[in-house]
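Participant: no FASTA, just this:
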């Protein structure tokens, strides 16, 4: 990358264009464009390579349709810049313009410099109410945008497009996954270079992962109140920029590092899905800082109620992005397309997606945001996953979205935990989850792969901790244990926390292996939380959003290889049993009878009384394939029990309780189903 130490800030109006937002390096210069419908003047501020010394400050000369724009000849890729926006400071009418505050371009593709908390970052006088006005300059405490180009030569230009029924998602944190990996170069740990290193990719490939879903990598801010407590916004759900990657995950500010990582994943056959937070930003409510959107055009970029002084909050984070406004919606769509077309990501998981579907009358799954994505030829073709809830009225919408969106299925999470915890009356709910949750998703021509099944995610207990703790232990978060969920559907199996008791440890391992196998072999799309495949613990902390330390960094040195072997065997079997995973919720009728049969341990089909037997802990799903092959999936959450097999010889493909879970045996008549185990047998299918 080159920089321009002595910026020429003379505009060439003949080359200026308002149609492409942000910056565009072309014609031996750079075009700048920023949308602010209510601004009276927009100043472009140029900085030297250090990002600390301003070299020019000039007003953008042209505006049309609220887009302020100008072309500066002579500027190069690598130029640092920011904006100052002039207009009324009238908080009671939603306007919070303050030209004393340097503002980040919402379209900045790269950032240089850190956000350093200082009272000058606030548009009002800290300690007073938000109607006051602060005239201190914030530039030295702000990161600067960097002009980027697109000259990266990709090794692979075509998308992977892994079929949903073949997809296995691995939810991970760039830093947490790599900080303690012994095979990763020390200097690279915590960065994209480490994320895409050979040892990490080899692990994911052997496990059977086809897509890595990354917690937010968009540039985000660490809340000052967390820093003051010695904590940080570790997860990253506090977006500062929707285009620029987070600097903490780069060895420099150069976004080439992200492209190189994505290229390496693609070469290994692994898709990259981004967890994106378009529902709110890090500027918070009216008492938050003025970093970008608030100072550019607060009343446009954020939702407000009748009282325009206060922003409308359905996210629990202080503000809600106003995607109902066409230019804000355009910004989000431009961001999504940028990450697909320029950065080559394969899909997105939308945080608090219900917020994005809110129209004037509340949640509307056919609303503007999702309709825009569905008709877009670029975005509709990638993987789209909704977190189908927010904290607003009517925000819980599991099953409420439309194709091609998939959804996180917390009902599957809760029922799988409860079944293996040996709760009463869980056989019928488990049959629903094994079938892809048809009650939630079998409508409007949606496939069974609409359900993303998981038993643990970043938010909550790790899978191991569901077997090691009855209660959350969040004291390290500094909120006196008030934060985090109370309903964890967990069971410590006899001792709260760590133990040397071999019986308890064996019970925990069996339950973890059984739950992972259940996720792997259910209809829908399996998702595994990074570290769950080897017994990662967070010591009972179920809200580790602020813990950037050993508590959340994966402990590779103590990885349990028996757990990895079991998870690997279950995922391999999922891919091996070609027709076992379908898109029809198992409802297809075959010419020689039902495709699905539910069996009691006595070998007969489940009766109505069986489904309502609260104490029943063992049952099986038998799948008759179109080619004549049978698959028998036995789940035993109870004690060791005999299971009467259908006629003929059966090949055992999986036993999660065994030291060698994939060892093949031939059995007939009856089989002993070990306690807390999943068994898979086949007949006439793959050996």
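Facilitator: Nice, I can see it. The structure displayed is predicted, hence computed values, not measured ones. Numbering: from 1, shown residues only.

Participant: Only C-alpha atoms from now on, for both contacts and neighbour counts.
Facilitator: Noted.

Participant: Now name the helix or strand holding the spatially most central residue of the chain.
Facilitator: Centroid-nearest residue in the chain: residue 275, 3.1 Å away (criterion: Cα atoms, centre = their mean). Following DSSP states H and E, one finds residue 275 within strand 271-276.

Participant: following that strand, which helix or strand comes up?
Facilitator: According to DSSP H and E, the helix or strand after strand 271-276 is helix 293-301.

Participant: Which residue ranges of the stretch 1-150 of the chain form strands?
Facilitator: Secondary structure of the stretch 1-150 of the chain by DSSP state E, counting those that start in this stretch: the strands cover 22-26, 29-35, 41-47, 54-59, 62-64, 67-73, 80-86, 89-90, 95-96, 110-112, 144-146.

Participant: try this one next to it:
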């Protein structure tokens, strides 16, 4: 930790290798006291007698002493980040604009094995959106991490068979600078400033709140994964705000030989994982959330960045460091295996003990149910994508996620409708695989509505009949919609789940799928099944030509039968000890 409680005071240390002078800035209300720090190698140090837990602080350097800088190792902030143009303007004091770090005593360290490993259902949650409209959660608690521990929430998670929740970013983030003038705000959180400090709006109780929620979920048999953003920070490009690393250690950001910021994350900057200091900060962050909150593991946004040096390397130092770390080596690690840089798509190329988001699964399953995909491609995805991962599936299979169309919108919109984002409908994936059953958007036609419901149920049943680890985004089990917006990051209230208006019949359908999946141990087994039997829908063995042209198949495993019928728009998952029910 940068701020360490010691007998009689606090030791402060911060890395600023290029600075000629650094000041610790202590705050008592709006009154600031500056204390000169002493260089120790690349670090700067000072001990402040009389300081203690609750002390609010920041840093300044001689590069632009007007800019107050947040401790990169901060674990508690006094308020959220709010974008202001003055944050990027030189020589304008920003003490009134920048959150202050708070000296925080660490909690007694936890030493718990992961509850979740792999092979079950991961439930992706936008923490704020999940409970803002939940009728059973007290109003004061809605939108917070603590709300996830509410008995009504846990009962829902258990009903649909959730093995682990995956919390979309919960550390403090800042809006991209183009959003406030449009009256918009970032509702996803993929724009953090420092990696350990929880967003005060999501966690007013700080790390103790996260710890208590993780414990409550664990008591209910549910693990917790955190979605972390190590690929960039919210300081953006050269026109972005100066908030932390930009003023303290700008070498943390990757640069081209001519000095330009590399933008492999598409956000203005990319953290340089060839820099040992970046790796150290990332490893400290992982250890913090394991020992202080007890989380089971992590999902890494745009994880290809973590293995760049500058090109992608499956044997990158960060992977070796994690594998050798006694705190981290048994954690669940999930990569989003792509970024927008050269050679950025690396699905199947992460270390063998990592899981990877499998967008090939999403696309092939959607194509099959849209009518232009093959049974062979669907069968490969259903059985764990051996073409990508070999004999041990490492994919996280999903048909919809936070990014892209919701599951309901996938079958109701053939094209994106992102005009509200203020980018002339140019943002978001232009070629997403989707269809509208003849009418774009909402429809009062009963035939269209029935067809859409059948398509969604087929997609859900396919997911729950898939071998290995599967992922469902919160609300897709009961019809969440973003009105065709497939890049909803800037639409905070649009993301709020409508609990009162949810499709309860679809929710019950998912609960039944979860019960059936739980009765089929082979589906959770990460090893590719070699004892599978494939039959045509007429019961005859599949022939080579059938894999391209057949409208479906029957798959028999040791403990289940799965029947896929595109003509009937159905998937049945039947455990061997139960009668077949469509």
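Facilitator: Yes, it's here. This one's a predicted model, so the numbers in the text were calculated from it and none came from an experiment.

Participant: In the second structure, what range does the strand holding residue 275 of the first structure match?
Facilitator: Aligning strand 271-276 of the first structure against the second structure (TM-score structural alignment) gives residues 223-228.

Participant: which residues touch the matching stretch?
Facilitator: For stretch 223-228 of the second structure, contacts defined as Cα atoms under 8 Å, 6 or more residues apart in numbering pick out 114-116, 163-170, 195, 214, 217-218, 295-301, 332.

Participant: Could you do stretch 308-317 of the first structure as well?
Facilitator: By Cα under 8 Å, 6+ apart, the list of residues contacting stretch 308-317 of the first structure reads 91-94, 279-280, 284-286, 299, 302-305, 318-320, 352, 355, 390-392.

Participant: how long is it end to end?
Facilitator: Using Cα to Cα, to the nearest Å, the end-to-end distance of stretch 308-317 of the first structure comes to 18 Å.

Participant: now swap in stretch 25-43 of the second structure and tell me
Facilitator: 16 Å.

Participant: Stretch 125-141 of the second structure now?
Facilitator: End-to-end for stretch 125-141 of the second structure, by Cα to Cα: 16 Å.

Participant: which parts of it are buried?
Facilitator: Within stretch 125-141 of the second structure, the residues that count as buried by 16 or more other Cα atoms under 10 Å are 125, 126, 127, 128, 129, 130, 131, 132, 133, 134, 137, 141.

Participant: Residue 369 of the second structure matches what in the first structure?
Facilitator: When the first structure is aligned by TM-score structural alignment, residue 369 of the second structure is paired with residue 420.

Participant: can I assume its match is in contact with residue 512?
Facilitator: No - counting by Cα atoms under 8 Å, residue 512 is not a contact partner of residue 420 of the first structure; they are 9.1 Å apart.

Participant: of those two, who's got more company?
Facilitator: Neighbour totals were compared for residue 420 of the first structure and residue 512, and residue 512 leads with 30 against 27 (other Cα atoms under 10 Å).

Participant: Trace that one over to the second structure, please.
Facilitator: Looks like residue 512 of the first structure aligns to residue 456 there (TM-score structural alignment).

Participant: Secondary structure class of its match, three-state.
Facilitator: Residue 456 of the second structure falls in the helix class when you classify it by DSSP: H, G, I helix; E, B strand; the rest coil.

Participant: got it, and residue 489 of the first structure?
Facilitator: coil.

Participant: didn't it look like it was pressed against residue 414?
Facilitator: Yes - between residue 489 of the first structure and residue 414 there is a contact at 6.9 Å, judged by Cα under 8 Å.

Participant: quick one, which of those two is more surrounded?
Facilitator: Using other Cα under 10 Å as the criterion, residue 489 of the first structure and residue 414 rank with residue 489 on top: 21 against 17.
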